[in-house]
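> I need the structure of the sequence given here:
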Amino acid sequence: MPSLRAFILGPWRAVLVLGVTQILAWGILFYPPVLMMPLIAADRGWSLSFAMAGFSLALLVAGSTAPTVGGLIDRYGGHLVMAAGSLIGACAVALLAFAAHPVAYLAVWMLLGVAIAANLYDPAFATLGRIFGTGARKPITYLTLAGGFASTVSWPATQVSLTFTDWRGTYLIFACVLALVSAPLHAFALPRTRAAPAPQDSDTSQTLPAYLPPGGLVFFLVAAAFAAYAFIPSGLAAHLIAMFGRAGIDPATAVMIGALFGPSQVAARICELAFGGRAHPLNLARFSVALLLAGFAVLAIFGFTLFAAIAFAIMFGAGNGLLTIARGAVPLALFGASGYGRVLGRIAKPFQVMQAVAPVALAFVVEHRGDAAALAVTAAFGVVSLACLIAIRRPKAPS
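Predicted coordinates:
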């Protein structure tokens, strides 16, 4: 555990700063649409599908711009890039309140996609990688502990705001938070230090870890594993509670079961922090996906009983909590800290595309084949993810 001085005056201050800004960024850019879209659609006279299409478009733009954002963080640092991302997010969120024309509405969501690419986990992980180098795994784990509370804070805060004002006023409040809190924290409180490059002289070369070039088959398998996994939380977030309801679980109980997801994420990350530091990130990723597949097996064996639903929510949350850490740690362990931000951005590109596609694709399966088929399709993506992770071979240590 780092000292208090390191958290205040040293590079570990980045974890505190990003812990706050991640809660704000996720709570403003990612989680509110589930509450706001029905209000926007009703107010503008649009269909809910069109309103949600804006968010999907934002995720596609985020994926396409993620490599550029990561490369800029490698070169200039998160204190500049994430500060600019917060200001872009503030402008876009404010514009959303006034975008009455459908074309303007979609254009604003494209701008929000740039803000998403520059504010959420991937740029935060890239910033920590630039500051801590190959030692960024533990800071990443600490950061995800804070990020795990974003939905817990965001949804109640959004709901409270909507009781005092409408969705436009709420988004204007969010714009002020990004501009007046997140942007200054990124610009002035993030450390500007950069990890020293590893020594290359012959006396130390035998103690250095081996890294793979960020390309070829191994990179493809890493990107494919995380992209296949991305389908699962994105698709289930949109449909799981409704599936519980159609299975006969009453709405209040279904919401309570869904609420187990967040605490399970945080509990799993605490366990990883306490006991999993020695495990290679690849093994952590494999265990995460295997745990989720075990949850699907519970549903397949017992059906949507109350016990099975609770068990699945806990296993789903724990697996997702661990895999979030692995998303930052696996590329660092395999490809090293050099160019880490751009590597993360390249991996994020298919990840974000899958996040955007999953809710719509799963809705199509539910409508035409039912909930059981939708769960089977989702589990199949988990199998693909695990197969890719198992196929990856760690680099050999230098002889």
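
> CA atoms for contacts and neighbours, from now on please.
Noted.

> which element is C176 on?
According to DSSP states H and E, C176 maps onto helix 167-177.

> What residues of that helix count as buried?
Within helix 167-177, the residues scored as buried using 16 or more other C-alpha atoms under 10 Å are W167, R168, T170, Y171, L172, I173, F174, A175, C176, V177.

> what's it packed up against?
Here helix 167-177 touches helix 33-44, helix 78-96, helix 150-164, going by 3 or more C-alpha pairs under 8 Å, 6 or more residues apart in numbering; DSSP states H and E.

> Touching the helix or strand following that helix from outside, list them.
Using DSSP H and E, the next helix or strand after helix 167-177 towards the C-terminus is helix 183-184. With contacts defined as C-alpha atoms under 8 Å, 6 or more residues apart in numbering, helix 183-184 is touched by M82, A83, A84, G85, S86, L87.

> can you rerun that using 7 Å?
A83, S86, L87 (C-alpha atoms under 7 Å, 6 or more residues apart in numbering).

> ok, the second one touching L180?
I take that to be S86. No - counting by C-alpha atoms under 7 Å, S86 does not reach L180; the two are 9.4 Å apart.

> For the comparison step, fold the sequence that follows:
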Amino acid sequence: MRSSITTNDWLHGPWRAVLVLGVTQIVSWGCIYYTPVLIVPLIVSERGWSIAFGMGGFSAGLLTAGLVLPYVGRMIDRLGGHVVMTAGSLVGALGLVLIVHVTHPVAYFAVWAVLGVAMAANLYDAAFATLGRIFGAAARRPITALTLAGGFASTVSWPATHALLERFDWHATYLIYAGVLAFVSAPLHAFGLPRSRAATETQPSASGEARPARVMPPKGLAFALVAAGFTAYAFVPSGLAAHLLAIFDRAGIAASTVVWIGALFGPAQVGARLIEFAIVRDVHPLWIMRFALGVLLVAFAGLAVLGVSPVTAAVFALMFGGANGLVTISRGAVPLALFGAAGYGHLLGRLAGPFLLMQAAAPLLMALVIERASDAAAMALTAGFAVVALGCFVLIRKPAD
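Here you go, the predicted structure:
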């Protein structure tokens, strides 16, 4: 297997998938996942609902995504991402059109269930499964390259959504995003993704020749530890995304500084992924995962010992962003390295289901702890989930070479 990637690989070979998915991941995350924080408050204000009810719809979407992901992964294994992700983009467009028109509370939750199906068929897990089908055991590097582009989704989405809301209203904004999904993402998935399928029984050796893959069956203790580790970690980014900046604000940091601190997260993610892609791509992903969680726990310890100040908060944001950037890669790379490329899409779906369920529950659980105890207790709870995740990945033993 060649280590260099030619222009022909990017334009006509399998690496074209990374270019296509790099665009569509920014679009899909930006149109569906990152918009509720800005648009849901406008929806509930117009319809007289509570913000908790409005965000509950988004949580219902994540729950739905977690339930259907195993089936989405299996379909990608069988049919390919060019079929499944195209359908997912069209379902997402339909959901955004419907959410503009529904006014009944039950219908609102039903539409978020539709958008949950779209998230399952469009976001990272579907993209990773697609790359696994195309590249087989060599999918780690393409997965890392894809996450470099995906790391900019929030950077693009929030300013774009803010600009659209200033010029139009939330109805027009969602209709515009529906058009982007239908007329940009869907055609790119349908006509841009390669149809090829890699062999899954071999993996590349250092000499470039194929050799039998040494992997474990995706069941038993090893699978349970991987699933538990990623599920425990899911609490961390979901809970912190919903509450971290508010915690810093309540600690006395100026609002403008809090916004600046929050802006450090995205570049830190991308920077860590660049390092992984360029320097440590040959390190087993289990070690990458352990290192990332160790960095995260050091960040939590620093806040606990030194207290919250602009400097410690900024350092925490950088370390958390870098760690999360590496974990995102590991969500695709660890299962591939341990269990192989055969049935990879279904495997990712089985792992992503509980991950998304935890992701949906984390903001509410953390809010309850903040309300009934303190911000410090909520941060301690989040760190505890990171400890559990690290323990799971420390206990896993990779297949013997």
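
> before we move on, the earlier item: show me which of S86 and L180 of the first structure is the more surrounded one.
S86 (30 against 14; other C-alpha atoms under 10 Å).

> ok, now how distant is the aligned residue in the second structure for the more buried one from V20 of the second structure?
Aligning on TM-score structural alignment places S86 of the first structure opposite S89 in the second structure. Separation of S89 of the second structure from V20 of the second structure (C-alpha to C-alpha, to the nearest Å) stands at 13 Å.

> before we move on, what about A222 of the second structure?
Counting by C-alpha to C-alpha, the gap between A222 of the second structure and V20 of the second structure amounts to 33 Å.

> one step back: of all pairs in the buried residues of helix 167-177 of the first structure, which one is the farthest apart?
Spatial extent of these (C-alpha to C-alpha) is set by the pair W167 and V177 at 15.3 Å.

> and S309 of the second structure, what is it in contact with?
Shown in contact with S309 of the second structure (C-alpha under 7 Å, 6+ apart): I253.

> where do the helices sit along the stretch 301-401 of the second structure?
310-339, 344-372, 375-395 (DSSP state H, counting those that start in this stretch).

> looking at these, which is buried most?
Most buried of the helices of the stretch 301-401 of the second structure, by mean neighbour count (mean count of other C-alpha atoms under 10 Å): helix 310-339, with a mean of 23.

> which residue ends up closest to the midpoint of the second structure in space?
In the second structure, the residue lying closest to the centroid (C-alpha atoms, centre = their mean) is Y124, at 5.3 Å.

> before we move on, which element is S4 of the second structure in?
When the helices and strands are read off by DSSP H and E, none of them contains S4 of the second structure.

> And for L145 of the first structure?
helix 137-147.

> equivalent range in the second structure for stretch 383-393 of the first structure?
Stretch 383-393 of the first structure lines up with residues 387-397 of the second structure when matched by TM-score structural alignment.

> From the rest of the structure, what touches the matching stretch?
A222, L225, V226, A228, G229, F230, A232, Y233, L286, R290, L293.

> In CSV, list these along with neighbour count.
Compiled in CSV, the contacts of stretch 387-397 of the second structure are given as follows (neighbours: other C-alpha atoms under 10 Å):
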residue, neighbour count
A222, 20
L225, 19
V226, 23
A228, 20
G229, 25
F230, 27
A232, 23
Y233, 26
L286, 21
R290, 21
L293, 26
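
> export these to JSON lines and tack on distance to R250 of the second structure and secondary structure?
What follows is the contacts of stretch 387-397 of the second structure, written out as JSON lines (distance: C-alpha to C-alpha, whole Å; DSSP: H, G, I helix; E, B strand; the rest coil):
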{"residue": "A222", "distance to R250 of the second structure": "41", "secondary structure": "helix"}
{"residue": "L225", "distance to R250 of the second structure": "36", "secondary structure": "helix"}
{"residue": "V226", "distance to R250 of the second structure": "36", "secondary structure": "helix"}
{"residue": "A228", "distance to R250 of the second structure": "32", "secondary structure": "helix"}
{"residue": "G229", "distance to R250 of the second structure": "31", "secondary structure": "helix"}
{"residue": "F230", "distance to R250 of the second structure": "30", "secondary structure": "helix"}
{"residue": "A232", "distance to R250 of the second structure": "26", "secondary structure": "helix"}
{"residue": "Y233", "distance to R250 of the second structure": "25", "secondary structure": "helix"}
{"residue": "L286", "distance to R250 of the second structure": "37", "secondary structure": "helix"}
{"residue": "R290", "distance to R250 of the second structure": "32", "secondary structure": "helix"}
{"residue": "L293", "distance to R250 of the second structure": "26", "secondary structure": "helix"}
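
> and of the residues you listed, the nearest to G239 of the second structure?
Nearest to G239 of the second structure among these: Y233, at 10.2 Å, using C-alpha to C-alpha.

> ok, the equivalent of that closest one over in the first structure - contacts?
Under the alignment (TM-score structural alignment), Y233 of the second structure maps onto Y229 of the first structure. Neighbour list for Y229 of the first structure: F381, G382, S385 [criterion: C-alpha under 7 Å, 6+ apart].

> quick one: which of these is nearest to P395 of the first structure?
Proximity to P395 of the first structure was ranked across the contacts of Y229 of the first structure by C-alpha to C-alpha; first place goes to S385, at 19.9 Å.

> Nearest residue to that closest one in space, please, no chain neighbours.
The shortest distance from S385 of the first structure to any non-neighbouring residue, by C-alpha to C-alpha, 6 or more residues apart in numbering, is to A225 (4.1 Å).
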